[in-house]
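A.B. asks: Sequence first, predicted model second:
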Amino acid sequence: MTLAPAAAQAGTYVFEEAEFVSPTSIAFETAAPPTGEATQQILDGAESVQSLIETSSGDYTGVEVTDTGLAVTLPDGLDIQARAAEADAVTTAQIRFRHGDRSRAQMYDVKNQIEDMIDAGLHRGTLRGVGADPSRGVAIVYLSELDSVALRTELKTRFGSAVVFREMPEMKTLTEERSRDSAPHYAGAGVRLWNDPHTGERGRCSTSFAVALSGSRYQLTAGHCLPGGTNYPDLWAATFTSATKPAAEYYFGTKHTTTFGGELGAPTQGSAHKYGDWALINGSTYSPRVYNCPVGTGYCSSLPVGGASYGTPAVGTQVCTSGLTTGQTCRQFVTDPDWHGVVQGVVLSHITVVQHATTSGYWDCQGVRPGDSGGAVYQGMGNGSVRAMGIISFGDGCISGYTRLSGVRAWNNGVSVVTAG
């Protein structure tokens, strides 16, 4: 979308109207393709503006990342110029402003009502999830294409222009050379899940960031890789398949805590509806680095972890993922910063949805694959290090979801990502 510049004119900012959302249409929309890659200045600016918005949710609607700057949407009001100036003051990135129909708080009131429907098990199989597009101030409702007309009509009648619809197939978790990582272990490594006697294994996952809690160090992975009742709680480097244990340096540890209940292949709710899809492992040593090589065996380069984001990213934010199957994959853009929905019968929260785009700006299906579950999600910081963002949770190659670090912090505010230096 072309936006009016926000350059101050005689002490005022110029606004354009936000994109029109029909109060009656029940048609499915698709996510708008990215405008291009943003600079580090823009990405850092989005973090600052997003922090302001989250602490003043009645005064702002949202922020969107574009290749030329930031687009900030605000609800109308007598003090709109002052609010625009406050947003302009927290970043050096260029900002363009838009009028919005509702505030972030009002948007989340609608989103929360639909979350309640999901948590109650209503329309299971048809209603996949709900997210948000803060750049427009709308809740995004994800549904199956079949048998959803009546529900879309009901939701439009109830919420009008505050909701839009996107089709979503049934999502699956991604359980399935990074595969030979030795201690201290890095994010983006591949692990194989073994039983305690080391006589049987059940699939492969990936690792995410090292975290500290109460003086101890742990490593993150996906909760669905280590459900509470699993008989395969021990993680070893993925390359080893023999019942003879490899050297101890290839041991990643065992399940410490998890948000999933049930067993592998038969998960139950646990606490994923509160905290997202993650687990902590302990029993080895963990380093604040992440593998950043393409998929393949042999030597793999890595980058230091220089910081972490515990908030919600802006629409259009670019992230990279690092996992066993697809290696480092960048050019993934946030299309829904805050999704809440059902994956294989389990309700998840603290999820951000991303899609991969070509250099020509078209969506493709080059996202995460089976085996990447639990892997790292991050973005560059412009100084050779990366900012930790979350843990890979699900996907089908075309649409992917990751659990934000906000979910881990919601469980225990004392958790922090370990950083280098």
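C.D. replies: That came through fine. Numbers count the residues shown, from 1 in each chain.

A.B. asks: only C-alpha atoms for contact and neighbour calcs from this point on.
C.D. replies: Will do.

A.B. asks: sec struct for residue 175, please.
C.D. replies: With DSSP: H, G, I helix; E, B strand; the rest coil as the basis, residue 175 sits in coil.

A.B. asks: Share the number of residues neighbouring it, please.
C.D. replies: Residue 175 has 24 neighbours, counted by other C-alpha atoms under 10 Å.

A.B. asks: ok, it touching residue 372?
C.D. replies: Yes. Residue 175 lies in contact with residue 372 (C-alpha atoms under 8 Å); the separation is 7.2 Å.

A.B. asks: So which elements touch the biggest strand by length in the chain?
C.D. replies: Using DSSP state E to define each element, the chain has its longest strand at strand 327-343. In terms of contacts (3 or more C-alpha pairs under 8 Å, 6 or more residues apart in numbering; DSSP states H and E), strand 327-343 is packed against helix 104-119, strand 127-133, strand 318-323, strand 346-356.

A.B. asks: which residues are common contacts for residue 175 and residue 372?
C.D. replies: Taking C-alpha atoms under 8 Å, 6 or more residues apart in numbering as the contact rule, residue 175 and residue 372 both touch residue 205.

A.B. asks: any idea how far residue 377 is from residue 203?
C.D. replies: Remark: distance between residue 203 and residue 377 (C-alpha to C-alpha, to the nearest Å) = 21 Å.

A.B. asks: rewinding a little: closest one to residue 168 among the helices and strands packed on strand 327-343?
C.D. replies: strand 127-133 (6.9 Å; C-alpha to C-alpha).

A.B. asks: Would you mind measuring from residue 175 to residue 140?
C.D. replies: 27 Å.

A.B. asks: With residue 287 instead?
C.D. replies: From residue 287 to residue 140 the distance is 38 Å (C-alpha to C-alpha).

A.B. asks: ok, and here's another one to check against it:
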Amino acid sequence: MHNITKRTLLGSVSLAALGSLAMGAPAQGSDSKPVPKPVTKVDTSVLAKEAAARVTTPANARAAQQHVQAAIASYVAKHGTKYSFGSYLDAKTGSVVVLSDAPAAVLSKLTDTSGDRAAAGATVRTSTSTITDQWNRKDDVAPFYGGGGIAASGGICSSGYAVNYGTARYMVTAGHCFANGTLVKTESGANDYGYVAWRRLASLGHGPKDMEIIYNKSYSPRIFTGGLWSTSSAAVVGAGDAVQGYTNYCHSGRTTGENCGHTAVDVNAQVCTQTGCKSPVVAFNGGTLSQGGDSGSPFYVKSGTQAWIRGHVIAGNGGTMSWAEKWGKVASTYGVTIATS
């Protein structure tokens, strides 16, 4: 349980009435927990640093990546999800890297780009690794923050970030977490978190995506920061897609807490797990990476107590590489905007 100082109840604060989904969900009501004061000045200096870190990749390497990703997606569509695959383009070496637990013979065929003239001269490296959806902070109260533990039907994930859809506000998380219509609770089980809708998942035929929304409660444009039992948070002040090469992205989930120092190795990566192939996604490494239960947690760039959303965590291989769904895909899929403080 969080300490009462997490967001001490100081009085009644009225929240604007929020709309409902077309599926007939009830409108959100008001809460008695105070909302932190709106941010009056946004420090954008970190965005210039992020943009300056952008790296470019050779055309033949990008062509090789596209060739390999298409081959992997086709293989998974035909043979199922017995094996896992994660691929990205390492801009520092110009090599396409494929992490997988598939047999060498399978990988050899999938990574053969010899017949692709556009990929001539490109290098493809493989490494043995098992990649999984990251199932598995703890006792939030409304209005709910991103980065908290959420649970239903035996599964545990992390909340992501709040979005606006017209006058309604929802919370985003990973699509492999819960089925449509599921009542989600806080990890402690003490509070209802809302219902799942608009699930988009590759294995369900929704294209290479991994996202869903939670509705019917109030959700704050803030994300938890600090450790597993931290009461601290950052104000969300914007959103956009990650920049390849930037070296200080963060994630904040119920399993590993907040961790920064992540490098966006590739922003056109692919990851294929037991819930299908998702792309383009962000492949990131460096620092303490996400673990089981961090799925859905926000992936962001931070400056002081302000955060810019770049997506949400969807997969990892247990310590050397993780993958995040891109904010741009969420925005275009749902027609939403980021909720800001």
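C.D. replies: All right, it came through fine. What you see is a predicted model; the values in this text were computed from it and never measured.

A.B. asks: Would you give the TM-score for this superposition?
C.D. replies: Superposed pair, TM-score by TM-score structural alignment, normalised by the length of the second structure: 0.75. Supporting alignment: 291 aligned residues with a C-alpha RMSD of 2.8 Å.

A.B. asks: got the helices and strands packed on strand 327-343 of the first structure as TSV, with distance to residue 261 of the first structure and mean neighbour count columns?
C.D. replies: As requested, these are arranged in TSV below (distance: least, C-alpha to C-alpha, whole Å; neighbours: other C-alpha atoms under 10 Å):
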stretch	distance to residue 261 of the first structure	mean neighbour count
helix 104-119	16	19
strand 127-133	20	26
strand 318-323	24	28
strand 346-356	9	26
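
A.B. asks: Make a markdown table out of the ones you listed and add distance to residue 186 of the first structure.
C.D. replies: Shown next, in a markdown table, are those (distance: least, C-alpha to C-alpha, whole Å):
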| stretch | distance to residue 186 of the first structure |
| --- | --- |
| helix 104-119 | 35 |
| strand 127-133 | 31 |
| strand 318-323 | 11 |
| strand 346-356 | 23 |
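
A.B. asks: Relative to residue 208 of the first structure, tell me which of these wins on proximity.
C.D. replies: That would be strand 318-323 among these, by C-alpha to C-alpha, at 8.4 Å.

A.B. asks: would you list every one of the helices in the second structure?
C.D. replies: For the second structure, the helices defined by DSSP state H cover 45-52, 59-79, 104-110, 327-334.

A.B. asks: Could you export those as JSON lines, including distance to residue 312 of the second structure?
C.D. replies: Below are the helices of the second structure laid out as JSON lines (distance: least, C-alpha to C-alpha, whole Å):
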{"stretch": "helix 45-52", "distance to residue 312 of the second structure": "18"}
{"stretch": "helix 59-79", "distance to residue 312 of the second structure": "21"}
{"stretch": "helix 104-110", "distance to residue 312 of the second structure": "28"}
{"stretch": "helix 327-334", "distance to residue 312 of the second structure": "8"}
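
A.B. asks: burial count for the residue mapped onto residue 235 of the first structure from the second structure?
C.D. replies: In the second structure, the residue matched to residue 235 of the first structure (TM-score structural alignment) is residue 184. Using other C-alpha under 10 Å, residue 184 of the second structure has 23 neighbouring residues.

A.B. asks: tell me the contacts of residue 184 of the second structure?
C.D. replies: Applying C-alpha under 8 Å, 6+ apart, the residues near residue 184 of the second structure are 150, 151, 152, 192, 193, 194, 195, 196.

A.B. asks: same thing but 10 Å
C.D. replies: 150-153, 155-156, 178, 191-196, 214-215 (C-alpha atoms under 10 Å, 6 or more residues apart in numbering).

A.B. asks: neighbours around the aligned partner of residue 235 of the second structure in the first structure, how many?
C.D. replies: For residue 235 of the second structure, the aligned residue in the first structure is residue 304 (criterion: TM-score structural alignment). Applying other C-alpha under 10 Å, we find 18 residues neighbouring residue 304 of the first structure.

A.B. asks: ok, for residue 304 of the first structure, nearest residue in space, not its chain neighbours?
C.D. replies: Nearest non-adjacent residue to residue 304 of the first structure, counting by C-alpha to C-alpha, 6 or more residues apart in numbering: residue 289, 4.4 Å away.

A.B. asks: follow-up on the earlier one: mind checking the helices of the second structure for the one nearest to residue 305 of the second structure?
C.D. replies: helix 45-52 (12.0 Å).

A.B. asks: what's the angle between the closest one and strand 249-253?
C.D. replies: Helix 45-52 of the second structure and strand 249-253 are oriented at 120 degrees to each other (axes from the mean of the first three to the mean of the last three C-alpha atoms, to 10 degrees).

A.B. asks: how far is helix 45-52 of the second structure from where the chain is centred?
C.D. replies: 21 Å (C-alpha atoms, centre = their mean, to the nearest Å).

A.B. asks: Pull out the buried positions in that helix.
C.D. replies: 46, 50 (16 or more other C-alpha atoms under 10 Å).

A.B. asks: list the helices and strands it packs on?
C.D. replies: If you count contacts as 3 or more C-alpha pairs under 10 Å, 6 or more residues apart in numbering; DSSP states H and E, helix 45-52 of the second structure packs onto strand 298-303, strand 306-316.

A.B. asks: measure the equivalent of residue 75 of the second structure over in the first structure to residue 400 of the first structure for me?
C.D. replies: Mapped onto the first structure by TM-score structural alignment, residue 75 of the second structure lines up with residue 121. Noted for residue 121 of the first structure: a distance of 23 Å to residue 400 of the first structure, by C-alpha to C-alpha.

A.B. asks: ok, the two, which is more surrounded?
C.D. replies: Using other C-alpha under 10 Å, the more surrounded residue of residue 121 of the first structure and residue 400 is residue 400, with 25 against 14.

A.B. asks: Right, I'll leave it there.
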